[in-house]
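Enquirer: 3D, please:
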Amino acid sequence: MPDTIDYARYDRIRPIRWTGDALELLDQRKLPFAVEYVPCRTSGAVAVAIHALIVRGAPAIGIAAAWGVVLAARELDAATGGGIAAAAEAAERLEPVMQQLNAARPTAVNLAWALQRMRRALSVAGEDWRTALFREAKAIESEDLAANRKMGRLGAQLIANGSGVLTHCNTGSLATAGFGTALGVIRAGVAQGRIERVYAGETRPWLQGARLTVWELQQDGIDATLIADAAASHLMKTGQVQWVIVGADRICANGDTANKIGTYQLAIAARYHGVKFMVVAPSSTVDMATANGGKIEIEERDPAELLAVGATRTVAEGIRAWNPVFDVTPSELIDAIVTERGVVERPNRVSMQTFFGH
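Expert: Next comes the predicted model:
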């Protein structure tokens, strides 16, 4: 597959930077008005950053957690004077740290996946276990960037020239090692001249679409139109959109997909209006151990997030709110799941097993 994308133009943002001394995370709570990196020098600081949405997006969370384990290893060395030689002892001492990192955002399967890779790296390491952890964290990050670029090209091939697309939440460089998942497909589609119109939903209550997605696309010179979440069905009715393209935090064995709250209703509206629906995520997001979406733990955040826009309260005192962060789109509403391994069209239990079964 020829690589015809100018990545110097379409892949400029990096939300995660390893400096050798610390993990620097682009504070996504402050975008688009301030571009600031938060230095994390301990695993606990990384866990706090994940929970507080300083870093967000399933792949980026997994990458950050892997580097958090590297930081934990340094903390362990500092506490013991570097006296731990055996990888088995290091693994035992680091396990509580990994559990703390995993608990920061339970829905995103990439988090548990990345930590499991760090455990495996320890299990086969000898006295060089510190180096093994560093190399594994670096590999997780590098592999994610390569996977995103491949998914971008694969997904773009499904899109007819002159199409319009709608995306939800933020699935770009800010949510990954770079380029993005669903936004990577959009970047590739624009670069190849397939996509003429890009729409982004605002994505309440954290406004990832309004604050992050349209800002990202602006950095690449891609013209995007922001819409209120509630305008999506009307937009589809106008015929301006041929694909809805979203990411995923977990994809089940039958193809059911958990993603940012609001995705499910987009899939329903897309099916009614004859608009195609694409999920883009690395194979690390596929969880073949979870049979269907009904078995996914849906994270709920502080209801207070719904009661204000930024620091400005918009709701009367005493009002209750319900704030699930994700919903589940049934596989029968999905036209294609795009991963770096290939495209699963009309996903179901059989096709998912063919692609991802072991």
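
Enquirer: only C-alpha atoms for contact and neighbour calcs from this point on.
Expert: Noted.

Enquirer: how far away is A336 from A267?
Expert: 12 Å (CA to CA, to the nearest Å).

Enquirer: quick one, which of those two is more surrounded?
Expert: Neighbours were counted for A336 and for A267 using other CA atoms under 10 Å; A267 has more, 25 against 21.

Enquirer: dump the residue contacts of that one.
Expert: By CA atoms under 8 Å, 6 or more residues apart in numbering, the residues touching A267 are 244, 277, 329, 333-334.

Enquirer: go on, G172?
Expert: By CA under 8 Å, 6+ apart, the neighbours of G172 are 178-184, 213, 216.

Enquirer: again, 6 Å this time
Expert: Counting by CA atoms under 6 Å, 6 or more residues apart in numbering, G172 touches 179-180, 183.

Enquirer: show me those that map onto helices.
Expert: Assigned to helices by DSSP state H, the following of the contacts of G172 qualify: L183.

Enquirer: if we can go back for a sec, and the furthest pair within the contacts of A267?
Expert: The most widely separated members of the contacts of A267 are V244 and T329, with 12.7 Å between them, by CA to CA.

Enquirer: ok, and the most crowded of the contacts of A267?
Expert: V244 (27 neighbours).

Enquirer: distance of it from M118?
Expert: Distance from V244 to M118, by CA to CA: 34 Å.

Enquirer: and what of I268?
Expert: For I268 relative to M118 (CA to CA), the value is 38 Å.

Enquirer: of the two, who's got more company?
Expert: Using other CA under 10 Å, the more surrounded residue of I268 and M118 is M118, with 25 against 17.

Enquirer: now the more buried one: which helix or strand?
Expert: helix 109-123 (DSSP states H and E).

Enquirer: for the longest strand along the chain, name the packing helices and strands.
Expert: The longest strand of the chain (DSSP state E) is strand 195-201. Applying 3 or more CA pairs under 6 Å, 6 or more residues apart in numbering; DSSP states H and E, we find strand 195-201 packed against strand 163-167, strand 225-227.

Enquirer: how far out from the middle of the chain is it?
Expert: 19 Å (CA atoms, centre = their mean, to the nearest Å).

Enquirer: and the angle from that strand to strand 163-167?
Expert: Computed with axes from the mean of the first three to the mean of the last three CA atoms, to 10 degrees, the direction of strand 195-201 lies at 20 degrees from that of strand 163-167.

Enquirer: list the contacts of strand 195-201.
Expert: Strand 195-201 is contacted from outside by 162-168, 189, 209, 224-229, using CA under 6 Å, 6+ apart.

Enquirer: buried sites along stretch 63-80?
Expert: For stretch 63-80, burial by neighbour count (16 or more other CA atoms under 10 Å) applies to 63-77.

Enquirer: another sequence for comparison is provided below:
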Amino acid sequence: MPTPTLEWIGGPDGHLRLLDQTKLPTEIELIDCTKVDDVWWAIKKLAVRGAPAIGIAAAYGVVLAARDSHDTVQQACDHLATSRPTAVNLFWALDRMRRVADEARDSDLAERLLAEARAIHAEDAEQCAAIGRHGADLLEKTIPRGSGVLTHCNTGSLATGGDGTAFAVLLELHRRGFGVHVYADETRPLLQGSRLTMWELKERGIPATLICDSMSAQVMREGRVAAAIVGADRIAANGDSCNKIGTYGVALHCRAHGLPFYIAAPSTTFDISLESGDQIPIEERAPAEITTPGGVSFAPEGVSVYNPAFDVAPAELIAGIVTERGVIAPVTRENVAQMIANPS
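Expert: Predicted coordinates:
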């Protein structure tokens, strides 16, 4: 039985347990979060990461504040919202927790908040399964059996409450005997592809090959992959999709080689309040992630560093967005509104 990415231990007075993803793949270490600030730091330092998983962790983090008062809960939501700026699932989950707190009495506050956090967790698992089915149906129709598929960053159970987003699609293809072979790039500078995605691919028995980020165009040119599929941290109303830095380059390489580039994400990742990807806040992280990864120096001391954690793939480069409700294709403002903004 694989170690859960995150789980609540006990009842309303319990705590959140996280798998520390900064230690993978060499160590399995668990973090017990008993205070709101423990969850804030876990999100900030990427012990828990991936847009859906961040939202779930934050929801459980709010439960830790429920032992005091409604005011403490609202303060906890405000504090957790400052942990990372880009993944919209974080803010969506906190808004849900705020609404429950507003309606609850002091006597049942913790119990109701825990029930809501568990509901967010369970709903994400169901969304992952649906994304896997819809995405596998799509790829079975658009690429030959036995094809290679490129993925970027980590989108599996480590990043979600279920089997993942883009990873769930690859897993479902494998389960169906489609013969998919995954090419996972390292995903610099924090190597989520090599450390996390390859670990999950190996755990699931999915054939896979690790490549450097700079090799994606070459493997496309050689015909080793027939498509690329990645996740997203925030998607604007027009379909522009923000994901881990390097995603934009993969999308451009797919366009240059005539290959489909797909996004897989739940409806909670859409931010319809933003007209385009230009309005998505891009987190900039510490220079040390590039200059001294793992404490080892790879650059001269004192160099200038630019380290955006995300970039945006424009909608015109995306062949389709796979959601739990179905596939948005072509990716237009009207199609996004029809499926996400106005699902009925």
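
Enquirer: picking that back up, make TSV out of the contacts of A267 of the first structure and add secondary structure and distance to G44 of the first structure.
Expert: Formatted as TSV, the contacts of A267 of the first structure follow (DSSP: H, G, I helix; E, B strand; the rest coil; distance: CA to CA, whole Å):
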residue	secondary structure	distance to G44 of the first structure
V244	strand	37
F277	strand	38
T329	strand	33
L333	helix	39
I334	coil	38
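
Enquirer: just put those residues in a markdown table and tack on distance to A139 of the first structure.
Expert: Output for the contacts of A267 of the first structure, formatted as a markdown table (distance: CA to CA, whole Å):
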| residue | distance to A139 of the first structure |
| --- | --- |
| V244 | 31 |
| F277 | 31 |
| T329 | 31 |
| L333 | 34 |
| I334 | 31 |
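
Enquirer: pick the one among those closest to P303 of the first structure.
Expert: Comparing the contacts of A267 of the first structure against P303 of the first structure with CA to CA places T329 closest, at 22.7 Å.

Enquirer: in the second structure, what residue corresponds to that closest one?
Expert: Matched by TM-score structural alignment, T329 of the first structure corresponds to A313 in the second structure.

Enquirer: what do you get for A132 of the first structure?
Expert: Match for A132 of the first structure (TM-score structural alignment): R112.

Enquirer: what separation is there between that match and R105 of the second structure?
Expert: 9 Å.

Enquirer: more crowded one of those two?
Expert: For R112 of the second structure versus R105, neighbours defined as other CA under 10 Å are more numerous around R112 (20 against 13).

Enquirer: quick one: list the elements packing against the helix or strand encompassing the more buried one.
Expert: Per DSSP H and E, R112 of the second structure falls inside helix 109-142. When contacts are defined as 3+ CA pairs under 6 Å, 6+ apart, helix 109-142 of the second structure packs onto helix 51-65, helix 166-175.

Enquirer: now these in CSV, with distance to P287 of the second structure?
Expert: Output for those, formatted as CSV (distance: least, CA to CA, whole Å):
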stretch, distance to P287 of the second structure
helix 51-65, 22
helix 166-175, 29
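
Enquirer: mind checking which of those is nearest D233 of the second structure?
Expert: When these are compared by CA to CA, helix 51-65 sits nearest D233 of the second structure, at 5.3 Å.

Enquirer: now that closest one: which residue numbers in the first structure?
Expert: Using TM-score structural alignment, helix 51-65 of the second structure pairs with 58-72 in the first structure.

Enquirer: now the matching stretch on the second structure. Mean distance?
Expert: Taken over the aligned residues, the distance from stretch 58-72 of the first structure to the second structure averages 0.3 Å (mean CA distance after the TM-score superposition for the first structure).

Enquirer: show me what A42 of the second structure aligns to in the first structure.
Expert: Match for A42 of the second structure (TM-score structural alignment): A49.

Enquirer: do you know how far its match is from E24 of the first structure?
Expert: For A49 of the first structure, the distance to E24 of the first structure - CA to CA - is 10 Å.

Enquirer: kindly report the same for M278 of the first structure.
Expert: Distance, M278 of the first structure to E24 of the first structure, by CA to CA: 32 Å.

Enquirer: more neighbours: the two, which one.
Expert: M278 (27 against 20).

Enquirer: show me what contacts the counterpart of the more buried one in the second structure?
Expert: Per TM-score structural alignment, the equivalent position to M278 of the first structure in the second structure is Y262. If you count contacts by CA under 6 Å, 6+ apart, Y262 of the second structure has them with 229, 318-321.

Enquirer: how many other residues sit next to A146 of the first structure?
Expert: 15.

Enquirer: now which residue in the second structure aligns to it?
Expert: Match for A146 of the first structure (TM-score structural alignment): E126.

Enquirer: separation between its match and I206 of the second structure?
Expert: Relative to I206 of the second structure, and taking CA to CA, E126 of the second structure is found at 22 Å.

Enquirer: swap in V250 of the second structure?
Expert: 22 Å.

Enquirer: who has more neighbours, the two?
Expert: Counted by other CA under 10 Å, V250 of the second structure and I206 do not tie: V250 has more neighbours, with 24 against 19.

Enquirer: identify the residues contacting the nearest residue to F261 of the second structure once chain neighbours are set aside.
Expert: Nearest residue to F261 of the second structure, sequence neighbours excluded (CA to CA, 6 or more residues apart in numbering): A228, at 4.9 Å. Contacts of A228 of the second structure were listed using CA under 6 Å, 6+ apart, and they are 149-151, 261.

Enquirer: ok, the match of A42 of the second structure to L101 of the first structure distance?
Expert: Counting by CA to CA, the gap from A49 of the first structure to L101 of the first structure is 10 Å.

Enquirer: next, G177 of the second structure: secondary structure please.
Expert: Recorded secondary structure, G177 of the second structure: coil (DSSP: H, G, I helix; E, B strand; the rest coil).
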